[in-house]
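*Asks:* I need the structure of the sequence given here:
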Amino acid sequence: MNALERHINGLFGDTRVLSARLEKGFIRVPTAELQDTDDAIHLKLELLGLETKDLDIQVTQDAVHISGERKSQTQTENNGTTKSEFYYGKFKRVIPLSARIQNTNVTADYKDGILNLTLPKTEQEKNKVVKLNLEQPAA
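*Replies:* A predicted model of the protein is given here:
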């Protein structure tokens, strides 16, 4: 499991995924998708079954911190048993960003368990151009 977690973290650069060990496994953290455009970074998080009141999202200029809790709603009747593959409990995830953003201008849309964040880049990041000199020095 640790090797898989390290591999997943590697896909997102230095993403730090915090998982708490349970009796029978791990608490899963939300899956994420990042799209980097000229003007903004678009982050999509899968938060199925969570209400906004159960989420805490903090955005700095270089990372998105998300934590929350998925609460069990399963009720077992008299002498009944329930088997579930759903996961419940608290989670925390930090997603580092590839560019500095204007964290005061972030927009969010949460619909059908999918959180979409638009993280506008700072003007310095938008205008960052590096000119390479390919000429050979005179000998």
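
*Asks:* only C-alpha atoms for contact and neighbour calcs from this point on.
*Replies:* OK.

*Asks:* and Lys92, how many neighbours?
*Replies:* Residues lying near Lys92 (other C-alpha atoms under 10 Å) number 21.

*Asks:* That should have said Thr122, apologies.
*Replies:* Thr122 has 18 nearby residues by other C-alpha under 10 Å.

*Asks:* To compare against the first, here's the next sequence to fold:
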Amino acid sequence: MKLTKWTPMRDLTSDFFNVRRDLDRFFDSFLRGDYGTDDPLFPAVWTPAADIIERDDTYLVKLELPGVKKNEVKITIENNILTVSGEKKQENELQDKEHYRFERTYGAFRRSFTLPSTVKGEKIEAVYEDGILTISLPKAEEAKPRAIEIKVK
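*Replies:* Coordinates of the predicted model:
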């Protein structure tokens, strides 16, 4: 018999992440309408995951949008707020009686990010590839990090 070293923190963190996963599934199911409601007061919603990365000359915002068509994504900037919105439409062929579980999320989404005032709005670009939307937000010249040498007298 192989002995396994007991690490109490591993058991504690494992339990924590299991509870978190179960709660996430519960709330996702409730918002998605898995409980038999087609009520328009509870439309299907989902929030795409986002990564925000700062580089020397640009900010990158990456959003996971699997299954969303490129022409169904809208990107706007108003009052220094970047908004990405769209809709992931459900396939009509899901009326099949052989389906036992529906975990994929459908419906409208909207994410907004407050931009620093140092972003050049007219130079923003977006690329959508393999379900990942990458928005490049170039920094203005005055916002780029620079080294200033100071002479000591």
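
*Asks:* Mind checking the TM-score on these two?
*Replies:* Counting by TM-score structural alignment, normalised by the length of the first structure, the TM-score of this superposition works out to 0.66. Behind it: 110 aligned residues with a C-alpha RMSD of 2.8 Å.

*Asks:* Show me what Ser84 of the first structure lines up with in the second structure.
*Replies:* Under the alignment (TM-score structural alignment), Ser84 of the first structure pairs with Phe102 of the second structure.

*Asks:* Correct me if wrong, but its match is in a helix.
*Replies:* No. Counting by DSSP: H, G, I helix; E, B strand; the rest coil, Phe102 of the second structure is located in no helix; its state is coil.

*Asks:* tell me the contacts of it?
*Replies:* Applying C-alpha atoms under 8 Å, 6 or more residues apart in numbering, we find Phe102 of the second structure in contact with no residue.

*Asks:* if I look at it, how far off is Ala140 of the second structure?
*Replies:* 46 Å (C-alpha to C-alpha, to the nearest Å).

*Asks:* swap in Glu91 of the second structure?
*Replies:* Applying C-alpha to C-alpha, the value for Glu91 of the second structure to Ala140 of the second structure is 43 Å.

*Asks:* cool, and Glu54 of the second structure?
*Replies:* To Ala140 of the second structure, Glu54 of the second structure is 13 Å away according to C-alpha to C-alpha.

*Asks:* What of Asn92 of the second structure?
*Replies:* Taking C-alpha to C-alpha as the measure, Asn92 of the second structure falls 46 Å from Ala140 of the second structure.

*Asks:* Same question for Lys74 of the second structure.
*Replies:* Distance, Lys74 of the second structure to Ala140 of the second structure, by C-alpha to C-alpha: 24 Å.

*Asks:* What segments of the first structure are helices?
*Replies:* 2-11, 123-126 (DSSP state H).

*Asks:* Could you say which of the ones you listed is packed most deeply?
*Replies:* Comparing the helices of the first structure by mean neighbour count (mean count of other C-alpha atoms under 10 Å), helix 123-126 ranks first with a mean of 14.

*Asks:* so where is that one in the second structure?
*Replies:* With TM-score structural alignment as the criterion, helix 123-126 of the first structure aligns to 141-144.
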